[in-house]
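**Q** sequence first, predicted model second:
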Amino acid sequence: MTNVSRETFDEVMVPNYSPLKIIPVKGEGCKLWDKDGTEYIDFAGGIAVNALGHCHPELVAALKEQGEKLWHLSNVFTNEPALELAQKLVDGTFADRVFFANSGGEANEAAFKLARKYASENFGPEKNEIISFKQSFHGRTLFTVSVGGQPKYTQGFEPLPQGITHLEYNNIEMLENAVSENTCAIVLEPVQGEGGIIPADKAFVEKVRELCDKYDAVMILDEIQTGMGRTGELFAYMLHGIEPDVLTSAKALGGGFPIGAMLAKQKFADALKIGTHGSTYGGNPLGCAVASKAFDIISNPAVLTGVKEKRVLFETKLQMINEKYEVFDEVRGEGLLVGAALNEKYLGRARDFMVAALEQNLMILMAGPNVVRMAPSLLVSEAEIEQGMAALEKAVAKVVA
């Protein structure tokens, strides 16, 4: 079917998205091409998904090889790619056990159910409160969107799951006053993604760990966006010198192939006994084979070091743009999760910058209306960063004109 266009979307798709005008049809590394053959630099990465760029040859080879062997089995059986990937995740992190899903939302759903189940079995049904944070984002299922701290995503879907408290992110005093014996879990993003690329303070993360230990609550880190090398560490918790009890991963885990995972310490994982949770496609051989290869590449120390080095170049270039046009209040985030917060004069105009960048053949993102977000391939070259930043400067010039 070659006669589809952007207008086809409006004719046949549910209108919950509003995609931009172009339709990409081919990708290679940090480059994309649309139906007309126009070339773009991709600093969006499918919202931090394409951690190794588009169509990385080793991921393509892994997919082709597994595609000729085995695609799907029910959970009556296990499979070699799932076991190999789980072993790598256990060996490379704090975790003892892994549960595979298809997405970040599913991984978080599993984590929140696990926390409630663990608390109920060990302490009683009254220990059910989940503490989350305002402006957080944890998925689009009814449970995960309720745990998320953005009311715009829950409006119209009431009644919502109960027993969820939302506090100010990075507010230690408020956290200390809120946690109680009835708290079963505290869940946070090491860097709030959709909430504006806001990193957690080290002291705040340490306090969450301390309070979870004190009140027998499960510490859950949502690393859907920060995990798999995005911050320059394999997972962002490694920046803080603490270990969570449960961690969720997706997005970059499959390098573009849909897969999610919940990682857990043994005593918490034991709560999900046979039949308590499941996923038809979770842990399928295709997804796990691709993710296993992605893990091998991303966990290479040279790749992780490169992320930190490229971060410096992004900050330098953004500072140079800002010195000329005065549009950003600050640059924040970690590694190649880059957030350029707009200053007071340009509040609410992040989409304008995103659209202007596309007109300059550069793909970037928003993190809310006030933050320009970039999450390029971890393998982006310095030359590509230079080219992309030159395009961004032209876009900024157009917006401020």
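**A** On my side now, so go ahead.
**Q** every contact and neighbour count from this point should use C-alpha atoms.
**A** Will do.
**Q** quick one: the helices in the stretch 1-150 of the chain?
**A** Per DSSP state H, counting those that start in this stretch, the stretch 1-150 of the chain has helices spanning 6-12, 45-48, 57-67, 80-92, 104-123, 142-147. These are given in chain order.
**Q** hmm, who's touching the second one?
**A** The one in question is helix 45-48. Residues from elsewhere that reach helix 45-48, judged by Cα atoms under 8 Å, 6 or more residues apart in numbering: 51, 53, 225, 230, 251-252, 256, 337, 365, 375-377.
**Q** mind listing which of those residues are in strands?
**A** When strands are assigned by DSSP state E, the members of the contacts of helix 45-48 inside them are 337, 365.
**Q** want to throw the helices of the stretch 1-150 of the chain into CSV with distance to Leu272 and mean neighbour count?
**A** Listed next are those as CSV, based on distance: least, Cα to Cα, whole Å; neighbours: other Cα atoms under 10 Å:
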stretch, distance to Leu272, mean neighbour count
helix 6-12, 40, 11
helix 45-48, 29, 25
helix 57-67, 29, 16
helix 80-92, 17, 17
helix 104-123, 6, 23
helix 142-147, 18, 24
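**Q** adding another structure so you can compare the two:
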Amino acid sequence: MASAIYQLGEQVLISAFNRSPIVLSHGLGVRVWDTDGKPYLDFLGGFAVNTLGHCHPRVVKAVAEQADKLIHSSNLFYNEPSVRLAQLLTEHGAGDRIFFCPSGAEAVEAALKLARKYAYRQGERQKTRFVTALRSYHGRTFGALAASGKPEMQEGFGPLPEGFRYIPYNDLDALERAMDSSVCAVILEPVQGEAGAHVGSREFLRGARELCDRHGALLIFDEIQTGMGRTGAFFAYEHVGVKPDILTLAKGLSGGMPNAALAATDRVASAFRPGDHGATFGANPVVCAAGIATVETIVENDLLRHVREVGDYLIDRLRYLQTVRPNIADVRGRGLLIAVELSTDNKPVARLAAERGLLVAAGVGNTLRLLPPFIITKQDVDEALSILDSALRDALVTA
């Protein structure tokens, strides 16, 4: 059955992904099963989406109950789940006001538009430029792609929107040189996830806040991957005590359902007026109900503390593994956003791990990205690293 589905997918789907021949059937908790019944320990988590693991009962219940009442309406009307979820996000530090949309790239597009519109409303129409970081990843729509400091991703899609300057990440001097009166906003990831879990230093992120204040620019934090507890705090900015003017969220927001949000301070949010932006599927009541269940579960089960504890354990175990496996060059990350940089090709390691029942992502360069759900235990970590150890050993032998 798996082979037939894979072959059909190769015929009818656009080849925009390097898909594995694994065909997944169902999941529960930290595990998924393929159509042949083989189980996998999932340390990929849908690229940091499955915050509570697969089919968490509280999320499933919320989705089912809301789908039985109202699946979709329109943003011409309020619906209770979206208002309640927005309230929860503001209470936990996302910002003062929330705009929901279906995907992270759309949240970034909204953030870029809001920053420019804010400068326009302030009468500073020369402020149209953005400063962003090399290696950053903000999405694949035109504006988000232009904001991403990855020339290899931009190739063939030009001309992209103008007005973006790129600086090395964690280089405060370079950021200071890039700032002038034409900059409307600086957009940064507090941890560069897709680039391989590069953590923003306290000096860099605090310096970015100070430079934005000095030059009258806004600070945008892209927390699409880091937000909702992935780093052990609801938002990664909390680790350094630097609050942005605009925040973007997605991935783990609704426990596996497609949801994203733009958050902003009252002052900045007021720049958007009716007709300035929209999202047909934004504030969908079903995905927002899933978001409420996700946030409440994180809070009531003290999962932020658990993410810190099990994340530290995972990083410590990986660093021990580094001492016995010469193909591990570095281990980086915060909470349960972790990268293992290899000195050899990462793809054979990811493939061998999958064959032995562990799903990890072969990231940029030679990194392996580990983004497990918040509910993993130390026993799950031990099982995963036993598989990863054997994959690293055998990949080195066959290299």
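**A** Thanks, I have it. Everything quoted here is computed from the prediction, not taken from an experiment.
**Q** returning to that earlier point: among the helices of the stretch 1-150 of structure 1, which comes closest to Lys293 of structure 1?
**A** Lys293 of structure 1 lies closest to helix 57-67 among these, at 6.3 Å (Cα to Cα).
**Q** the closest one vs structure 2, average distance?
**A** Following the fit onto structure 2, the mean deviation recorded for helix 57-67 of structure 1 is 0.4 Å by mean Cα distance after the TM-score superposition for structure 1.
**Q** what stretch of structure 2 lies opposite that helix in the alignment?
**A** Taken onto structure 2 by TM-score structural alignment, helix 57-67 of structure 1 occupies residues 57-67 there.
**Q** run through the helices of the stretch 301-401 of structure 1 in chain order.
**A** In the stretch 301-401 of structure 1, helices defined by DSSP H, counting those that start in this stretch lie at 301-325, 350-359, 382-400, listed in chain order.
**Q** using JSON lines, lay out these together with mean neighbour count.
**A** Converted to JSON lines, those look like this (neighbours: other Cα atoms under 10 Å):
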{"stretch": "helix 301-325", "mean neighbour count": "16"}
{"stretch": "helix 350-359", "mean neighbour count": "20"}
{"stretch": "helix 382-400", "mean neighbour count": "17"}
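**Q** any chance of those helices in a markdown table, with distance to Ala107 of structure 1 too?
**A** Listed next are the helices of the stretch 301-401 of structure 1 as a markdown table, based on distance: least, Cα to Cα, whole Å:
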| stretch | distance to Ala107 of structure 1 |
| --- | --- |
| helix 301-325 | 24 |
| helix 350-359 | 29 |
| helix 382-400 | 32 |
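**Q** out of those helices, nearest to Arg140 of structure 1?
**A** Arg140 of structure 1 sits nearest to helix 350-359 of all the helices of the stretch 301-401 of structure 1, at 21.8 Å, using Cα to Cα.
**Q** in terms of secondary structure, what does that closest one contact?
**A** Counting contacts by 3 or more Cα pairs under 8 Å, 6 or more residues apart in numbering; DSSP states H and E, helix 350-359 of structure 1 is packed against strand 365-366, strand 371-374, helix 382-400.
**Q** can you tell me what sits against the second one?
**A** Residues outside strand 371-374 of structure 1 that contact it (Cα under 8 Å, 6+ apart): 43-44, 196-197, 336-342, 350, 353-354, 364-367.
**Q** one step back: closest one to Val208 of structure 1 among the helices of the stretch 1-150 of structure 1?
**A** Distances from Val208 of structure 1 to each of these were compared by Cα to Cα, and the smallest falls on helix 104-123, at 15.3 Å.
**Q** so where is that closest one in structure 2?
**A** The counterpart of helix 104-123 of structure 1 in structure 2, using TM-score structural alignment, spans residues 104-123.
**Q** map Pro81 of structure 1 onto structure 2.
**A** By TM-score structural alignment, Pro81 of structure 1 lines up with Pro81 in structure 2.
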